[in-house]
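S.K.: Fold the stuff below for me.
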Amino acid sequence: MSKFLHLLVPGDKVGIECGEEFLTSYQFNKNVARHTFCRICGVKPFYRPRSSPSGFSVNIVCLDKRTIESV
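M.R.: The predicted structure is shown next:
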């Protein structure tokens, strides 16, 4: 099962603290959106949407609760 709850964030406001080496991405159709997922467990933490390629759609489900509260 997979759940994705979108939060659009400007590209300069997103950073990866650790685990980037486990991420991979794929593109399909028009190859504009870039979908990112963990190659180990398959979770989808964020992607670059076709409608807003300068930003990220962050999966809130993947964020630590303290991060959500501070946002």
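S.K.: drop to CA atoms for contacts and neighbour counts, all remaining ones
M.R.: OK.
S.K.: For this structure, which segments count as strands?
M.R.: Here the chain has its strands, by DSSP state E, at 6-10, 23-26, 34-38, 46-48, 55-59.
S.K.: Next, format those as JSON lines and append distance to Ile68 and mean neighbour count.
M.R.: Shown next, in JSON lines, are the strands of the chain (distance: least, C-alpha to C-alpha, whole Å; neighbours: other C-alpha atoms under 10 Å):
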{"stretch": "strand 6-10", "distance to Ile68": "10", "mean neighbour count": "14"}
{"stretch": "strand 23-26", "distance to Ile68": "22", "mean neighbour count": "14"}
{"stretch": "strand 34-38", "distance to Ile68": "20", "mean neighbour count": "18"}
{"stretch": "strand 46-48", "distance to Ile68": "15", "mean neighbour count": "21"}
{"stretch": "strand 55-59", "distance to Ile68": "11", "mean neighbour count": "21"}
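S.K.: here's the other one to compare against:
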Amino acid sequence: MPVYQGSCHCGNVRFSFHAPEIVEGVRCNCSICEKKGAMMGNFVVDPSDIDIQVSDDFLATYEFATHIAKHHFCKQCGIYTFHQALRKPGHYRVHLGCVDGVDVLALPYELIDGASL
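M.R.: Here you go, the predicted model:
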């Protein structure tokens, strides 16, 4: 599997991960995903397949409702980078807009009905 690199806008949160080739994405219609408008990977990343590097203490986490999904973002620039998935707790979905070399505007995507969960 390829290794991808990514970061928030200011670079204080960096990450690399192993995943299948990125050829499509996923969007979700739950309340938080609808507001942030992010394109996520259509795969989940095992915790052993992601390396997260944070400068100082710039990684913040937002939880709501069930507190199972953990949405991570940079405290400095505010960019959502990845989250721990509701459907597969402890595993990650990556915001493809933060992944180097991925053109999210050109990717086809599937819509997940997270609003009904």
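S.K.: hang on, the earlier thing: out of the strands of structure 1, which gets nearest to Glu69 of structure 1?
M.R.: Nearest to Glu69 of structure 1, of all the strands of structure 1, is strand 6-10, at 13.4 Å by C-alpha to C-alpha.
S.K.: angle of that closest one against strand 55-59?
M.R.: Strand 6-10 of structure 1 and strand 55-59 are oriented at 150 degrees to each other (axes from the mean of the first three to the mean of the last three C-alpha atoms, to 10 degrees).
S.K.: And the contacts of strand 6-10 of structure 1?
M.R.: By C-alpha atoms under 8 Å, 6 or more residues apart in numbering, the surrounding residues in contact with strand 6-10 of structure 1 are Ser54, Gly55, Phe56, Ser57, Val58, Asn59, Ile60.
S.K.: that older thread, let me have the strands of structure 1 in CSV, adding distance to Lys65 of structure 1 as columns.
M.R.: Converted to CSV, the strands of structure 1 look like this (distance: least, C-alpha to C-alpha, whole Å):
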stretch, distance to Lys65 of structure 1
strand 6-10, 14
strand 23-26, 21
strand 34-38, 20
strand 46-48, 16
strand 55-59, 12
